[in-house]
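A.B. asks: dropping a prediction and its sequence here:
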Amino acid sequence: MSLPRPTLTRSVRTAAALGVVALVAAGCTSNTPEASNDTSSTAAPVGDNAKPGEKVTIGFSGPAADHGWLAAINNSAQAEAKKYTDVDFRVAEGTNDASLQISQIETFINDKVDAIVLLPTDGAALTEVATKATQAGIIVVNVDREFSSPFAARTTVLGDNYGMGVSAGTRACKVIADKKITNPVIAEIAGIDALPLTQDRSKGFAAALKACNQTVDNRVAAEFTVASGESVAANLLQAAPKIDVIWNHDDDQGVGVMAAFDNANRKEFAFIGGAGSANAMRWIKEGKMDATVIYPPTQAADGVRLARLLAQDKGMADLVQVAVPRRIVLDAPVVTKENVDKYLPLGFES
């Protein structure tokens, strides 16, 4: 999760910049022509990116809110835009139809918006229209599902699916070590297997387990829904009379997974979730779940913030580099009972 940097950092940088300005001013007392001009190479840029700037129009096209995490994506984007009086935010209807989303982007192009923040239904399918927007001089910020061409977006904001698996696997290794479990049985409840994001999560999980000489013993795949989570978890429990650790890729389908656990009265394992729902965090506080791994629903909010900076020709204040990076991958932190209170306000409702 991308969290705000301490304000002290900015204060120190501002003080340092003022010191540079003072030195330049002192140098300007010289009578030589060279000393009276050209301070651009020594003066550091100073400013507050949150202060209102030039009015910019940002179009947003996101997914249909048929899943808790997807609803949180849309809500976080709109909440972020409301923070800025210099942003005219135009929201297209959420959709899972690539053709409809293409027409939405065409409308934004015709309206000559300054920037578009886009979580594509299908990255490949939206690449052509996103490239068209870029060629029209519109800043495109790609969120979560990447386009198939580097020319389609100015910058891309991503969650870390492979890193999510690594975080879950690392937590599983810690549970095994802390409990001194010998010959542990590890299970995995994946999402839709055909999706690259599911494949990446599984690869990361396997890699982390390999680091502590473990492997997945039982693996099933659901469909990111409550009903599918309950069904496959029930089958898993019947097939495996003993389980020590279970990682479920998605906290929305985890509602069904937890129902299957309750129906079977199975509680002997450490249950690790994924995505960071409020349900999962409440279960952690209640002791019904060991941990969940964040897949940030703030990606679109970060996209809106970056689109505003780019449209106003600003950089990121906490970076030395002047320009906004072309690719930003957010962290996949593990939420446990030790830090759940910090993350609970950021949890999305399933």
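C.D. replies: Right, received. Where do you want to start? Residues are numbered from 1 along each chain as shown.
A.B. asks: all contacts plus neighbour counts: C-alpha atoms, from now on.
C.D. replies: Will do.
A.B. asks: helices of the stretch 201-350 of the chain, start to end?
C.D. replies: 226-239, 251-264, 278-286, 299-311, 340-343 (DSSP state H, counting those that start in this stretch).
A.B. asks: what distance separates the fourth one from the centre of its chain?
C.D. replies: Put simply, helix 299-311 sits 13 Å off its chain's centre (Cα atoms, centre = their mean, to the nearest Å).
A.B. asks: which strands and helices sit next to it?
C.D. replies: Contacts defined by 3 or more Cα pairs under 8 Å, 6 or more residues apart in numbering; DSSP states H and E place helix 299-311 against strand 56-61, helix 68-81, strand 115-118, strand 139-143, strand 155-158.
A.B. asks: okay, angle between the fourth one and strand 56-61 too, please.
C.D. replies: This means strand 139-143. Using axes from the mean of the first three to the mean of the last three Cα atoms, to 10 degrees, one finds that strand 139-143 and strand 56-61 are set 40 degrees apart in direction.
A.B. asks: list the buried ones in the longest helix seen in the chain?
C.D. replies: Using DSSP state H, we find that the single longest helix of the chain is helix 7-27. Residues of helix 7-27 classed as buried by neighbour count (16 or more other Cα atoms under 10 Å): Arg10, Arg13, Thr14, Ala17, Val20, Val21, Val24, Gly27.
A.B. asks: any chance of those residues in TSV, plus distance to Cys173?
C.D. replies: Shown next, in TSV, are the buried residues of helix 7-27 (distance: Cα to Cα, whole Å):
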residue	distance to Cys173
Arg10	38
Arg13	40
Thr14	44
Ala17	46
Val20	50
Val21	52
Val24	56
Gly27	60
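A.B. asks: what's the closest of those to Asp160?
C.D. replies: Distances from Asp160 to these, taken as Cα to Cα, are shortest for Arg10 (27.5 Å).
A.B. asks: try it against this one:
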Amino acid sequence: MSQHSRDLSRRRLLLGGAALGAGTFLTACTSNEAQPTQAQTKDVAAGGNAAPGEKVVIGFSAPAADHGWIAAITNNAKAQAATYTDVEFKSVEAGADAAAQRAALSTLIAQKPQVIVLLPHDGKELNAFGLEAMAAGIPVVNLDRAFPDARAYRTQIKGDNYGMGVAAAAYIIAQMKARGVSSPVIGEIPGIDSLELTQERSKGFADTLNAAGFKVQRRVPAEFTADTGQRAASQLLQALPKLDALWNHDDDQGIGVLAAANQAGRKEFIMVGGAGSKKAMGDIQTDNTPLKATVTYSPSMASSAISLARLIGQNKGMADLVELQVPKELVLASETITKENASKYLKFGF
């Protein structure tokens, strides 16, 4: 399958969840149902930078909202824009792949927005568009999937992918030491392997495990969907008759991972998820599956991207900083959610 085809949906709209015996099918609800999760927005207080100012037209594009995390990205962006009376929000369809998104964005440039907020299908393939927009005098806020050329964006905001791997490994290391397991068998199920963000996550995981004298015994990529997560987990579990710990990069694909584990009758390992969906947090709280923790990659970054785009369009800085301009890059920390603190994070889940 081509990268474009695989990247059509970082995770599909899922109708499935837990596995139910042989011939399993996915039936439980995922993070993206008919009713969208309440958007993660920042209250706009009176005065300061939040006070109404010059009107800013913000163009926006992200891959189709056909799964929980991407749906939350678009939902958050729209909702945050609506909190400002001086923001006009113009969204264009991303299309099926990077080429289609590039064509749609060309029509957006012709509308001359003050700023563009863009989550690209693929940062490398859309880098040329970022350069074009910047050259046309339209600042670009690059969201999540990084452009390789710093000249292609005015500001970049993303999650800490390397830090996700570090956090997942740190939790597993602590659990293995607490259980007295000196040579644990550790598995890993990443998402789309061709994406830089996936590679960064795996590197953070491997580097941290190696520093503790541990390593990944088996790594089987999925594609950020429940069905591919189930297939990858089935392969991994067959290859490892004994498993102590597993890191699955994405909570939507984790639904399929848990389905495969249930079908195989495998409960001897602990599992760490990724991103922070409401379903994953619920499973962690209930504590009746191998999933014991998840590491965050919050779609609230889209809300922040809109706020930053507004400030850039109005030639303002961030009120609490001494600097006159919005920073070039912001990286959100990856936090670890466990049974002990899940209740605090539920409102941020997607």
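C.D. replies: Looks like it arrived, so ask away. Quick caveat: nothing in here was measured; it's all calculated off a predicted structure.
A.B. asks: and the residue nearest the centre of the second structure?
C.D. replies: Tyr297 (4.9 Å; Cα atoms, centre = their mean).
A.B. asks: spit out the contact partners of that one.
C.D. replies: Gly159, Asp160, Asn161, Met164, Gly274, Ala275, Gly276, Leu332, Ser334 (Cα atoms under 8 Å, 6 or more residues apart in numbering).
A.B. asks: wait, what's in contact with the second one?
C.D. replies: If I follow you right, that is Asp160 of the second structure. By Cα under 8 Å, 6+ apart, the neighbours of Asp160 of the second structure are Tyr297, Val331, Leu332, Ala333, Ser334.
A.B. asks: among those, name the buried ones.
C.D. replies: By 16+ other Cα under 10 Å, those give Tyr297, Leu332, Ala333, Ser334 as buried.
A.B. asks: turn these into CSV, columns for distance to Val220 of the second structure.
C.D. replies: Shown next, in CSV, are these (distance: Cα to Cα, whole Å):
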residue, distance to Val220 of the second structure
Tyr297, 21
Leu332, 27
Ala333, 26
Ser334, 23
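A.B. asks: between the residues you listed, which is nearest Ile116 of the second structure?
C.D. replies: Leu332 (20.2 Å).
A.B. asks: what does that closest one align to in the first structure?
C.D. replies: Using TM-score structural alignment, the partner of Leu332 of the second structure in the first structure is Leu330.
A.B. asks: could you measure from that match over to Gly165 of the first structure?
C.D. replies: 14 Å (Cα to Cα, to the nearest Å).
A.B. asks: out of the helices of the stretch 201-350 of the first structure, which is closest to Cys173 of the first structure?
C.D. replies: helix 278-286 (18.2 Å).
A.B. asks: give me the mean deviation of the closest one from the second structure.
C.D. replies: For helix 278-286 of the first structure, the mean distance to aligned residues of the second structure following superposition is 0.7 Å (mean Cα distance after the TM-score superposition for the first structure).
A.B. asks: okay, the angle between that helix and helix 68-81?
C.D. replies: Going by the same axes, to 10 degrees, helix 278-286 of the first structure makes 100 degrees with helix 68-81.
A.B. asks: can you list the buried residues in helix 278-286 of the first structure?
C.D. replies: Buried residues in helix 278-286 of the first structure (16+ other Cα under 10 Å): Ala278, Asn279, Ala280, Met281, Arg282, Trp283, Ile284, Lys285.
A.B. asks: can I get those residues in TSV with distance to Ala208 of the first structure?
C.D. replies: Conversion of those to TSV gives the following (distance: Cα to Cα, whole Å):
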residue	distance to Ala208 of the first structure
Ala278	26
Asn279	26
Ala280	22
Met281	23
Arg282	26
Trp283	24
Ile284	22
Lys285	26
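A.B. asks: now flag whichever of the residues you listed is closest to Val220 of the first structure.
C.D. replies: Nearest to Val220 of the first structure out of the buried residues of helix 278-286 of the first structure is Ala280 (Cα to Cα; 20.1 Å).
A.B. asks: I'd like to know which of the buried ones among the contacts of Asp160 of the second structure are part of strands.
C.D. replies: Leu332 (DSSP state E).
A.B. asks: and which of the buried ones among the contacts of Asp160 of the second structure is nearest Ala169 of the second structure?
C.D. replies: Ala169 of the second structure lies nearest to Ser334 out of those, by Cα to Cα, at 12.2 Å.
A.B. asks: who's in contact with that closest one?
C.D. replies: Gly159, Asp160, Asn161, Gly163, Met164, Ala167, Val295, Thr296, Tyr297.
A.B. asks: which two of these have the greatest separation?
C.D. replies: Gly159 and Ala167 (12.8 Å).
A.B. asks: quick check: the gap between His4 of the second structure and Pro120 of the second structure.
C.D. replies: 12 Å.
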